[in-house]
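**Student:** Got a predicted model here, sequence first, then my questions.
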Amino acid sequence: MILQFIFNNLDFKCWVFLFVVFLLLVDVIKNKNPYNFPPGPWPLPFLGNVFTEMDFKTMDKLTEVYGKIFSLKVGGHKMVIVSGYKLVKEALIGQIDCFVDRPKIPLFDKFFKGLGMISSSGYIWHMHRKFTVSHLRTFGEGKKSLEFDIQQECVCLCDAFRAEKGPFNPQVTLNSAISNVIACLLFGQRFDYHDEYYQNILRLDTECIQLAGSPRVQLYNVCPWLFEYIPGPHQKMFANYKKITDFLRGEIKKHRDDWDPLNPRDFIDTYLAEMEKKKSDPEAGFNIESLVVSCLDMLEAGTETATTTLRWGLLFMIKFPEIQVKVQEEIDRVIGQIRQPSLADKVNMPYTEAVINEIQRFGNVLPLGPSKQAVKDTTIGKYIVPKGTILTTNLSSVLNDPDEWETPQTFNPQHFLDDNGKLRKRDAFMPFSAGKRSCLGEQLARMELFLFFTTILQRFTFSKCPGEEPSLDGEIWFTYAPSPFRICVTSR
């Protein structure tokens, strides 16, 4: 009788009001934080902290309010952000088996699909990581041929720099050079710097990385079912990825057409062989779709971070010419002006190594480590992080931790040198993150940075353009990159 009375006497507006109240109660109950969960800004119903920008500078400001461990609600997911060396180390190394999965981020899941190496989890990730490490050892880091490929690309880069007739922005040329190292690993070939089709692929990928850091694009993660049909910059990002993956599929088709399993030439050939071996184990995920995503992982991650690091390096050299002079003096003393630098020279060049490390630290290329997901309930500091919670580590706060670095806000190579001028290991130096989900290409990146940096400083002196004063304030994309700048190049 009571229910019938209510039903007969409530109008449409009342029913809508009650329905909204019901949804609000469901949202509150569903998203109620467990006991001792990290604090954070109050989330909006349904939307969460949608107006909180997901960049490292915002995270630093929130750390000042809520402490070095705090939480956010992004879409329907709870996220914990950890800052400072000690707590990041506790999360990534002290809890090394707790944060090995990747969460499903709608913005990236559309094309990465939880496949490949970077976005996969569980058995697929384990098998692909094992395969990729083996490939890098066989075709990359463990073979003298890769050092030779990098050295040859250094020559091409120097030729391109020498061909410039005046001040220029080095970004595109550096991107071409670094991407060719990855291209040799993936496709068994390099591309000419004037290859318009390949240059367009690189441009599209750079644009994707820029767009991925945009707050407007990240709105897609809140309501993907809605934004899928709404125009905006996220659609541009998806269109770019479609063209890039079409290019990768074309390269894979070429390899399949003339594939010789007894004579693997590169990553694609080796992956095709692994597909044959793993036919009886479909759960391992070795298939064409995973191959496309794995190539995209290597092409994107392997190119962008190293290119951006070298851009920071050139910027710092023209801003701090006295440091450039010291690097060149060490190059002249150890290598000279005739012989090309090799990896064997590293051990005798502590100052150059310290400068490269400081470029990575101060450049802060990947300020927020790729998100991970707790595979079980765990504790960080004094807070509980439940299973399924997304974890983001503020690597910028580690590289700039005042408790770990003498002058964190200053470009200072002495951070990596002891009193005797020997290279000093610093535990808080985590540009590649740490733990089981740290960057697979760390050793390759270190090879590239040393060989490219020493070669160009052996051949050239870099300086500011007359009347121009480049800024040390970077641009926040998915990575943290220098604002566009031009350089003047003088042959030595």
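**Tutor:** Received it, and whenever you're ready, just let me know what you need.

**Student:** Please count neighbours and contacts with C-alpha atoms only from this point.
**Tutor:** OK.

**Student:** can you pull out the helices in the stretch 51-200 of the chain?
**Tutor:** In the stretch 51-200 of the chain, the helices defined using DSSP state H, counting those that start in this stretch lie at 56-66, 85-89, 106-112, 122-135, 144-163, 171-187, 196-212.

**Student:** Save these as TSV, and put in mean neighbour count too.
**Tutor:** Formatted as TSV, the helices of the stretch 51-200 of the chain follow (neighbours: other C-alpha atoms under 10 Å):
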stretch	mean neighbour count
helix 56-66	15
helix 85-89	22
helix 106-112	17
helix 122-135	17
helix 144-163	17
helix 171-187	22
helix 196-212	17
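
**Student:** Take the ones you listed and write them to CSV, including distance to Q95.
**Tutor:** Below are the helices of the stretch 51-200 of the chain laid out as CSV (distance: least, C-alpha to C-alpha, whole Å):
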stretch, distance to Q95
helix 56-66, 21
helix 85-89, 9
helix 106-112, 26
helix 122-135, 17
helix 144-163, 35
helix 171-187, 32
helix 196-212, 29
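
**Student:** Put this next to the first one:
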Amino acid sequence: MDSLSIAILLGLLALTSLFLTLSSRGKGRLPPGPRPLPFLGNLLQLRSQDMLTSLTKLSKEYGCVYTVHLGPRRVVVLSGYQAVKEALVDQGEDFSGRGDYPVFFNFTKGNGIAFSNGDRWKVLRRFSVQILRNFGMGKRSIEERILEEGSFLLAELRKTEGKPFDPTFVLSRSVSNIICSVIFGSRFDYDDERLLTIIRLINDNFQIMSGPWGELYNIFPSLLDWVPGPHRRLFQNYGCMKDLIARSVRDHQDSLDPNSPRDFIDCFLNKMAQEKQDPHSHFHMDTLLMTTHNLLFGGTETVGTTLRHAFLVLMKYPKVQARVQEEIDRVVGRARLPALEDRAAMPYTDAVIHEVQRFADVIPMNLPHRVTRDTAFRGFLIPKGTDIITLLNTVHYDPSQFLTPQEFNPEHFLDANQSFKKNPAFMPFSAGESHADKSQGLWGPIFLPTFLIPLFKPSRFFIPPHPQLWVCRDICSPSQLCSYSQIKWLKILAEGGGEAGY
């Protein structure tokens, strides 16, 4: 591209930005916020390397509802439990639209469960939840899949023989395998190249999306389409994942028995055939590929990261780990594997699982929503089509809802009688009308208890003797842990090994 073309492109972008900025002021009564500059918006007040911290800091200056401009795009930011709850729960229909998120939307084109809107989203979500339930979502079959995968994971952990190891990749493989078994109909060996490719693509894209290039692409997608950088790898990775899924779909088409669907893909293919003559159907090949991608992408990283936090927290607090295992032993015993229904009889373990999710805060900034009509909210008038960002980190760390928000404390989910209590500010996957529109919300509630409880039934985990264990919601270090069977752990204690200094 020559210099004249670049100058013309930049001029058009500047004029478009100025028009959008000026037009955004002409309607509504927006919340206060920092004054934007043409084209740049409020980028000079934000750190692309740490957008979450910048937005949280602005909420302390402008309040729990404020306006910020991400380049030319106007966004209303909500922080704290009350503001988020009033928007997503009390006025859920008004805030139920899917906001602009180019790093995903420019690939999905609005197909799939994660970034569709309106009737398409409702139809796809209803279908996906129904199929996942039929294949075990909340029923026995997926529980058996998780327990089966847990046995493979335990076998991998036992291979370490008490030596320090990094659990990140083995946890990712286990979680991804369970999702693959539901979607594709079978699990993979841990060294299978297809499984390793899926995890590599997902991890790479999460790293790019959470970095400055991903943030900048969401703000200036048209400009960055012309600029080299790591963001270009996002769409290469998406394409590789799509090709991998498409190959599996073709194999399913060749062996499909409509009367005996084996997995999610078979069920979707059946639905496509049933609605083939309907011109308004949302069930077609692109939707299948994108929905499958959303389910894989949404579950593998978030659930795997939460499990890693669980390991680290329980190593940091060995008394919590011991109490969890005592409760599991008392309720489940040694003669059988735990079942999901055991959870009701294990309030402390349930509280720990919830507190891990709150404290880990794996999704601190929700994907953007959008108001579907001109919306009156807290004395302001937010124009239709305005994007909404909810800071879930400010919900999970709201001192009005949690007694000691900066500390890991299972008592946040226990009442005076040590029975489990729900907390309305618990929003690990958002809340309200579209709280499960992101595929993480479909996997998390059943994965964590069913996966964690069997792991901590036969084993004890602790940090290697020398490093200091530091656990916070952003950084977990060090990356290694040690695993021992209960019998060997008791032998270590009897020999004076202690609990790694904690």
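**Tutor:** Cool, got the structure. Quick caveat: nothing in here was measured; it's all calculated off a predicted structure.

**Student:** before we move on, back to that, can you check which of the helices of the stretch 51-200 of the first structure gets nearest to L226 of the first structure?
**Tutor:** Closest to L226 of the first structure of the helices of the stretch 51-200 of the first structure is helix 106-112 (C-alpha to C-alpha; 11.8 Å).

**Student:** Would you check the span in the second structure matched by the closest one?
**Tutor:** Aligned using TM-score structural alignment, helix 106-112 of the first structure spans residues 102-108 in the second structure.

**Student:** Looking at the helices of the stretch 51-200 of the first structure, which is nearest to L3 of the first structure?
**Tutor:** Nearest of the helices of the stretch 51-200 of the first structure (C-alpha to C-alpha): helix 106-112, 41.7 Å.

**Student:** Give the equivalent position in the second structure for P386 of the first structure.
**Tutor:** Aligned by TM-score structural alignment, P386 of the first structure pairs with P383 of the second structure.

**Student:** For F267 of the first structure, which of the helices of the stretch 51-200 of the first structure is the nearest?
**Tutor:** Per C-alpha to C-alpha, nearest to F267 of the first structure of these: helix 171-187, 4.7 Å.

**Student:** and that closest one, what does it pack onto?
**Tutor:** helix 144-163, helix 196-212, helix 267-277, helix 288-319 (3 or more C-alpha pairs under 8 Å, 6 or more residues apart in numbering; DSSP states H and E).

**Student:** between those, which gets nearest to G114 of the first structure?
**Tutor:** Nearest to G114 of the first structure, of these and by C-alpha to C-alpha, is helix 288-319 at 9.0 Å.

**Student:** The match of P386 of the first structure contacts T375, correct?
**Tutor:** Yes. Counting by C-alpha atoms under 8 Å, P383 of the second structure touches T375, with 6.4 Å between them.

**Student:** Adding distance to C98 of the first structure, write the helices and strands packed on helix 171-187 of the first structure out as JSON lines.
**Tutor:** Formatted as JSON lines, those follow (distance: least, C-alpha to C-alpha, whole Å):
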{"stretch": "helix 144-163", "distance to C98 of the first structure": "35"}
{"stretch": "helix 196-212", "distance to C98 of the first structure": "27"}
{"stretch": "helix 267-277", "distance to C98 of the first structure": "29"}
{"stretch": "helix 288-319", "distance to C98 of the first structure": "23"}
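
**Student:** right, so of those helices, which gets closest to F452 of the first structure?
**Tutor:** Between F452 of the first structure and those, the tightest spacing by C-alpha to C-alpha is seen for helix 144-163, at 5.8 Å.

**Student:** about what we covered before: post-alignment, the match of helix 106-112 of the first structure versus the first structure, mean distance?
**Tutor:** On superposition with the first structure, the mean distance recorded for stretch 102-108 of the second structure (mean C-alpha distance after the TM-score superposition for the first structure) is 1.7 Å.

**Student:** what's in contact with that stretch?
**Tutor:** The set of residues external to stretch 102-108 of the second structure that reach it, using C-alpha atoms under 8 Å, 6 or more residues apart in numbering, is 115, 209, 214, 217-218, 221, 234-235, 238, 290.

**Student:** what do you get for stretch 8-15 of the second structure?
**Tutor:** By C-alpha under 8 Å, 6+ apart, the list of residues contacting stretch 8-15 of the second structure reads 38-39.

**Student:** May I see the buried residues of it?
**Tutor:** 13-14 (16 or more other C-alpha atoms under 10 Å).

**Student:** ok now that stretch, how far from the chain's centre?
**Tutor:** 36 Å (C-alpha atoms, centre = their mean, to the nearest Å).

**Student:** To T461 of the first structure, which of the helices of the stretch 51-200 of the first structure lies closest?
**Tutor:** Here helix 144-163 is closest among these (C-alpha to C-alpha), at 11.2 Å.

**Student:** looking at it, F451 of the second structure is touching L147, isn't it?
**Tutor:** Yes. F451 of the second structure lies in contact with L147 (C-alpha under 8 Å); the separation is 6.8 Å.

**Student:** What's the separation between the residue most central in space within the second structure and V313 of the second structure?
**Tutor:** Nearest to the mean C-alpha position of the second structure, counting by C-alpha atoms, centre = their mean, stands T302 at 4.1 Å. Distance of T302 of the second structure to V313 of the second structure, given as C-alpha to C-alpha, to the nearest Å: 16 Å.

**Student:** Next: Q236 of the second structure.
**Tutor:** Distance from Q236 of the second structure to V313 of the second structure, by C-alpha to C-alpha: 36 Å.

**Student:** higher neighbour count, those two?
**Tutor:** V313 (24 against 13; other C-alpha atoms under 10 Å).

**Student:** The more buried one pairs with which position in the first structure?
**Tutor:** Per TM-score structural alignment, V313 of the second structure is aligned with F316.

**Student:** same check, this time on P36 of the second structure
**Tutor:** Using TM-score structural alignment to pair residues, one finds that P36 of the second structure aligns to P43 in the first structure.

**Student:** Touching, its match and N33? I think so.
**Tutor:** No. Counting by C-alpha under 8 Å, P43 of the first structure stays clear of N33, with 11.4 Å between them.

**Student:** In terms of neighbours, single out the busier of the two.
**Tutor:** Taking neighbours as other C-alpha under 10 Å, P43 of the first structure and N33 compare with P43 leading, 18 against 14.
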